[in-house]
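# below: sequence and its predicted model.
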Amino acid sequence: MLLIPPQILLGAYSEGVFPMAEDGELQWYSPLMRGLIPLDERFHIPRGLKKALRRRPFIIRRDTAFREVMEGCADRSETWIDECILESYVELHKLGYAHSIECWDEDGLQGGLYGVRYKGVFFGESMFSRKTDASKIALVHLVDWLRESGAELLDTQWMTEHLSQFGGYEVSREEYLQLLSTVISKNDFNTKQA
């Protein structure tokens, strides 16, 4: 099985392009409209989720079960995460560029998300939940981590109703590429941010 070389993946992300597997073939995408989640005060936590966060139903960890998070994201009737995608991102994780946020309880891993962090940008890839609110709680913790560590852009690829409740919004491909270029140029001196 061929892997996507890390430098190809990172180069694609820096140009606003990302891969997905469809029917056994690798496809590359750059959507006309791009989803973003704000990292400033516009980020919104719905009221019901605030209550769940106060209950602390999960132990939150980062980067302790990256492969398992990807497998959780792939465990659905239709998935774009094939073996090539899985192993390529696991390799990117080993190099310090791909990260997972995980929600654990006494029964094990209950949800989380993963994505690629490169030069001030987090490129969100996928999320999953086995128990109520797990992926949403992972997203809140992702935003906290990105804020604390100085990230400037949280890309969600496409905007969904699920993500819009957090203040997510869309920009055109042209506007996105301009934002991306600006953030990457500012962060050129620091290519790997953990």
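Noted; the coordinates are in hand. Residues are numbered from 1 along each chain as shown.
# okay, CA-based contacts and neighbour counts for the rest of this
Noted.
# now what about the host helix or strand of Trp28, what contacts it?
Element membership of Trp28, judged by DSSP states H and E, is strand 25-29. Applying C-alpha atoms under 8 Å, 6 or more residues apart in numbering, the contact partners of strand 25-29 are Val17, Phe18, Pro19, Met20, Ala21.
# now for those residues, which pair is the farthest apart?
Val17 and Ala21 (13.6 Å; C-alpha to C-alpha).
# in the strand holding Trp28, what counts as buried?
The neighbour-count check on strand 25-29 (16 or more other C-alpha atoms under 10 Å) flags nothing as buried.
# beyond it, next helix or strand please.
strand 33-36.
# who are the packing partners of that next one?
strand 153-157, strand 169-172, helix 173-186 (3 or more C-alpha pairs under 8 Å, 6 or more residues apart in numbering; DSSP states H and E).
# next step: the contacts of strand 25-29 restricted to helices.
In helices, defined here by DSSP state H, there are no members of the contacts of strand 25-29.
# need these in TSV (columns: distance to Ile184).
Shown next, in TSV, are those (distance: C-alpha to C-alpha, whole Å):
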residue	distance to Ile184
Val17	14
Phe18	16
Pro19	20
Met20	23
Ala21	26
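# only the buried subset of these, as a ChimeraX command please.
In ChimeraX, this line selects whichever of the contacts of strand 25-29 come out buried by 16+ other C-alpha under 10 Å:
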select :17,18,19,20,21
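# second structure follows, compare the two:
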Amino acid sequence: MSRCPGWETLDVLGAAPDGPVAFSADLSPTSLLKAYRAGVYPFPASDEYTRVLNEVVFADQVEDGRIPLVGEDSADPYAVSWWSPDPRPVLPVSAAHLSRSLARQLRNKLPWSTSMNQRFEQVVRECSTDRDPLWLTEELIASLISLHELGHAHSVEVWEGDDLVGGVFGLQVGSVVSMDSMFFHRPGASKVAVSDLAARFAEAGGELLDAQRDSPHVRGLGALLVPRKEYVRHLRGTGRDGLPMPTATLPARRLAEPAAGHGAGVAPSR
């Protein structure tokens, strides 16, 4: 059995590409931020069955040191698996885009606006509603809120009048925002949230949005697959001080204009 004293010593690059890279029950804000800086994110077990399944499937790999335990926490490590996929889906802020049809709707009929960091907890809880598996546990949500209060975690909100209809949230490490989850109550609202995040982050000098897990949805937003070593190298080379992002409420239709800047406009074809 291998135990790493902290995320800084974890051999992420030598870990399996498609399974957990570590187990640790420590979901404290400090541990969470260090893990993201190492290119790792958590996936808490949603119930006892999932926790037991983690132990049954991965105990042998933990025993022989292929999957380490991180930290000195005495709590059950199998309650939280930690992941760092290889390859990693990322969106350069210049590549995030809206489809032509969604851009047309924003210009012609959708009276949406966007804001940043105005309803962080509400966005997180919307992202946890009716999700299966429910990986956004109360302990993780509490740590995310603490990191938001410290300026490390951010949300984008999409509004239809006074109604919150979509959003996205994630953690910022230097010039990268790792997007944890998104939601929508109107078709296209989560895509608008991501495009808005890209535009605001680009304005602040940011470079990448990390989508964490590959899917057709994130590919449709403009995500590219890069080797894990390239993503981790970027994290290690980026500054750790937060980039101040514009938080004002703005009309979403600006994202539909080619002159929106930084690529947060319309896809070249759809």
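Looks like it came in fine. None of the values given here were measured: they were computed from a predicted structure.
# superposed, what's their TM-score?
Here the TM-score for the pair of chains, by TM-score structural alignment, normalised by the length of the first structure, is 0.89; 187 aligned residues with a C-alpha RMSD of 1.8 Å.
# tell me the most buried of the helices and strands packed on strand 33-36 of the first structure?
Across these, the average number of neighbours (mean count of other C-alpha atoms under 10 Å) peaks for strand 153-157, which reaches a mean of 22.
# mean deviation of it from the second structure?
Following superposition, strand 153-157 of the first structure is found to deviate from the second structure by 1.0 Å on average (mean C-alpha distance after the TM-score superposition for the first structure).
# which part of the second structure matches that strand?
Aligned by TM-score structural alignment, strand 153-157 of the first structure corresponds to residues 208-212 of the second structure.
# contacts for that stretch next, please.
Counting by C-alpha under 8 Å, 6+ apart, 84-85, 88-93, 175-180, 198, 218, 223 sit against stretch 208-212 of the second structure.
# roughly how far is that stretch from the heart of the chain?
6 Å (C-alpha atoms, centre = their mean, to the nearest Å).
# for the most centrally placed residue in the second structure, which non-adjacent residue is closest in space?
Nearest to the mean C-alpha position of the second structure, by C-alpha atoms, centre = their mean, lies Met179 at 1.8 Å. Using C-alpha to C-alpha, 6 or more residues apart in numbering and skipping residues adjacent in sequence, the residue nearest Met179 of the second structure is Gly170, 4.1 Å away.
# rewinding a little: can you tell me which of the contacts of strand 25-29 of the first structure is closest to Ser88 of the first structure?
Among the contacts of strand 25-29 of the first structure, and counting by C-alpha to C-alpha, the member closest to Ser88 of the first structure is Pro19, at 10.6 Å.
# what is the equivalent residue in the second structure for the closest one?
Per TM-score structural alignment, Pro19 of the first structure is aligned with Pro42.
# so who does its match touch?
When contacts are counted by C-alpha under 8 Å, 6+ apart, Pro42 of the second structure touches Leu32, Val80, Ser81, Trp82, Trp83.
# mind doing that once more with 7 Å?
For Pro42 of the second structure, the contact set (C-alpha atoms under 7 Å, 6 or more residues apart in numbering) comprises Val80, Ser81, Trp82, Trp83.
# in CSV: the residues you listed, plus distance to Ala193 of the second structure.
What follows is the contacts of Pro42 of the second structure, written out as CSV (distance: C-alpha to C-alpha, whole Å):
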residue, distance to Ala193 of the second structure
Val80, 28
Ser81, 28
Trp82, 26
Trp83, 24
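# look up how far Leu177 of the first structure lies from Arg117 of the first structure.
16 Å (C-alpha to C-alpha, to the nearest Å).
# same check, this time on Val140 of the first structure
Distance, Val140 of the first structure to Leu177 of the first structure, by C-alpha to C-alpha: 25 Å.
# over to Lys192 of the first structure?
Distance of Lys192 of the first structure to Leu177 of the first structure, computed by C-alpha to C-alpha: 20 Å.
# repeat for Met20 of the first structure
19 Å.
# buried residues of the longest strand along the first structure, list them for me.
If you go by DSSP state E, the first structure has its longest strand at strand 108-118. Using 16+ other C-alpha under 10 Å as the test for burial, strand 108-118 of the first structure gives Leu109, Gln110, Gly111, Gly112, Leu113, Tyr114, Gly115, Val116, Arg117, Tyr118.
# the helix or strand following it aligns to what range in the second structure?
For strand 108-118 of the first structure, the following helix or strand on the C-terminal side (DSSP H and E) is strand 121-129. Strand 121-129 of the first structure corresponds to residues 176-184 in the second structure, going by TM-score structural alignment.
# quick one on the thing from earlier: max pairwise distance over the contacts of Pro42 of the second structure: which two?
Maximum pairwise distance among the contacts of Pro42 of the second structure (C-alpha to C-alpha): 10.0 Å, between Val80 and Trp83.
# what number of residues lie near His33 of the second structure?
Slight slip there: residue 33 of the second structure is Leu, not His. By the measure other C-alpha atoms under 10 Å, the count of residues near Leu33 of the second structure is 23.
# now swap in the one 4 residues further on and tell me
Arg37 of the second structure is flanked by 23 other residues according to other C-alpha under 10 Å.
# isn't it up against Leu235?
Yes. With contact defined as C-alpha atoms under 7 Å, Arg37 of the second structure counts as touching Leu235 (6.4 Å).
# now, of the contacts of stretch 208-212 of the second structure, which are buried?
84-85, 88-93, 175-180, 198, 218, 223.
# what sits against Ser190 of the second structure?
Counted by C-alpha under 7 Å, 6+ apart, Ser190 of the second structure has contacts Gly166, Gly167, Val168, Met182, Phe183, Phe184.
# picking that back up, run the angle between the longest strand of the first structure and strand 121-129 for me.
160 degrees (axes from the mean of the first three to the mean of the last three C-alpha atoms, to 10 degrees).
# average gap between strand 108-118 of the first structure and the second structure?
Mean for strand 108-118 of the first structure is 0.9 Å (mean C-alpha distance after the TM-score superposition for the first structure).
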